[in-house]
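> show me how the following folds:
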Amino acid sequence: MARRAMSICPTPGCPEYTNGGRCTGCQAEAEARRGTSTQRGYGSRHRNTFRAAVLARDPWCVCTETNHDHGEPCGAPSQHADHHPRSRRELVADGEDADDPRHGRGLCGPCHSSETARHQPGGWAAEQL
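Coordinates of the predicted model:
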């Protein structure tokens, strides 16, 4: 199996070499700046109100945008309650209840990862999601 060449950490000014992505120190700093899920608004109210209701309504992934032929829903078991079509951040900025289940949809893990990478500011490189 071929080994991948090491590269410099993509954090500006960091000289560390990695096997890809941020070095351990820069990744830890980014996670600390990001805050916990509760600090980002995903506390017990989110889990008990939004997530529970969205997954009960959409037990199967409803994503038709990610790697699916003919616009058909994925149909895999839903694992994530995704804010759609507006993000949690947009809903809060507009003064709306981001924990209202009508603002969400159920997605499987791969579809949620793909949608987050494509639609969140900076994708997976975002400092704050």
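
> CA only for contacts and neighbour counts going forward, please
Fine.

> which strand or helix spans the residue nearest the centre of the chain?
What sits nearest the mean C-alpha location of the chain, by Cα atoms, centre = their mean, is Thr116, with 4.3 Å. Assigned by DSSP states H and E, Thr116 belongs to helix 109-119.

> mind checking how far that helix is from the chain centre?
With Cα atoms, centre = their mean, to the nearest Å as the basis, helix 109-119 stands 6 Å off its chain's centre.

> contact partners of that helix?
Helix 109-119 is touched from outside by 61, 63, 66, 78-80, 82, 123-124, with contacts defined as Cα atoms under 8 Å, 6 or more residues apart in numbering.

> want to put them side by side, so please do this one too:
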Amino acid sequence: MARRRALQACPTPGCPALTRQGACPDCRRARERRRPSARSKGYDRRWERTRADYLDDHPWCECEQHGALPPLQRPHAEHVHHLDGLGPLGPRGHDPENLQALTKSCHSKVTAIEEPGGWNHRT
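The predicted model follows:
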């Protein structure tokens, strides 16, 4: 028999709703409406070209763990990470020296370490 979680207060300040986990549906929808789009943060066609060109030149994961392996033993990269953490709108947003090819899981780990508050909560 599955146990149900106890109700808890929505973590959004001032919201009286009770929820089983995290923010209530109304607060989640409101947060999503306020969230800037990826395009407004510079992830546009220019970035898509930069990313594709970088992955063509750096097809293998470049994280610390995999970077120590010979190229053909590394997993295939699918994400491109900005080393300065500023994204494509930063002063070095399209500079190959500021980019790093990573697998999805390695990119998630790096982001979790660099941005413990979550994904791009710097608005």
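
> coming back round to it: what range in the second structure matches the helix holding Thr116 of the first structure?
Using TM-score structural alignment, helix 109-119 of the first structure corresponds to residues 104-114 of the second structure.

> in that stretch, which residues are buried?
Residues of stretch 104-114 of the second structure classed as buried by neighbour count (16 or more other Cα atoms under 10 Å): 106-107, 111.

> quick one: neighbours of Pro75 of the second structure, just the number.
16 (other Cα atoms under 10 Å).

> right, I mislabeled it, should have said Pro36 of the second structure
Pro36 of the second structure, neighbours per other Cα under 10 Å, totals 12.

> for the second structure, which segments count as helices?
Ranges of helices within the second structure are 25-34, 45-57, 64-67, 104-114, based on DSSP state H.

> Gln120 of the first structure versus Ser113 of the first structure, what's the distance?
Applying Cα to Cα, to the nearest Å, the value for Ser113 of the first structure to Gln120 of the first structure is 10 Å.

> what do you get for Arg3 of the first structure?
31 Å.

> about what we covered before: need the helices of the second structure in JSON lines with distance to Pro16 of the second structure, can you?
What follows is the helices of the second structure, written out as JSON lines (distance: least, Cα to Cα, whole Å):
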{"stretch": "helix 25-34", "distance to Pro16 of the second structure": "11"}
{"stretch": "helix 45-57", "distance to Pro16 of the second structure": "41"}
{"stretch": "helix 64-67", "distance to Pro16 of the second structure": "45"}
{"stretch": "helix 104-114", "distance to Pro16 of the second structure": "30"}
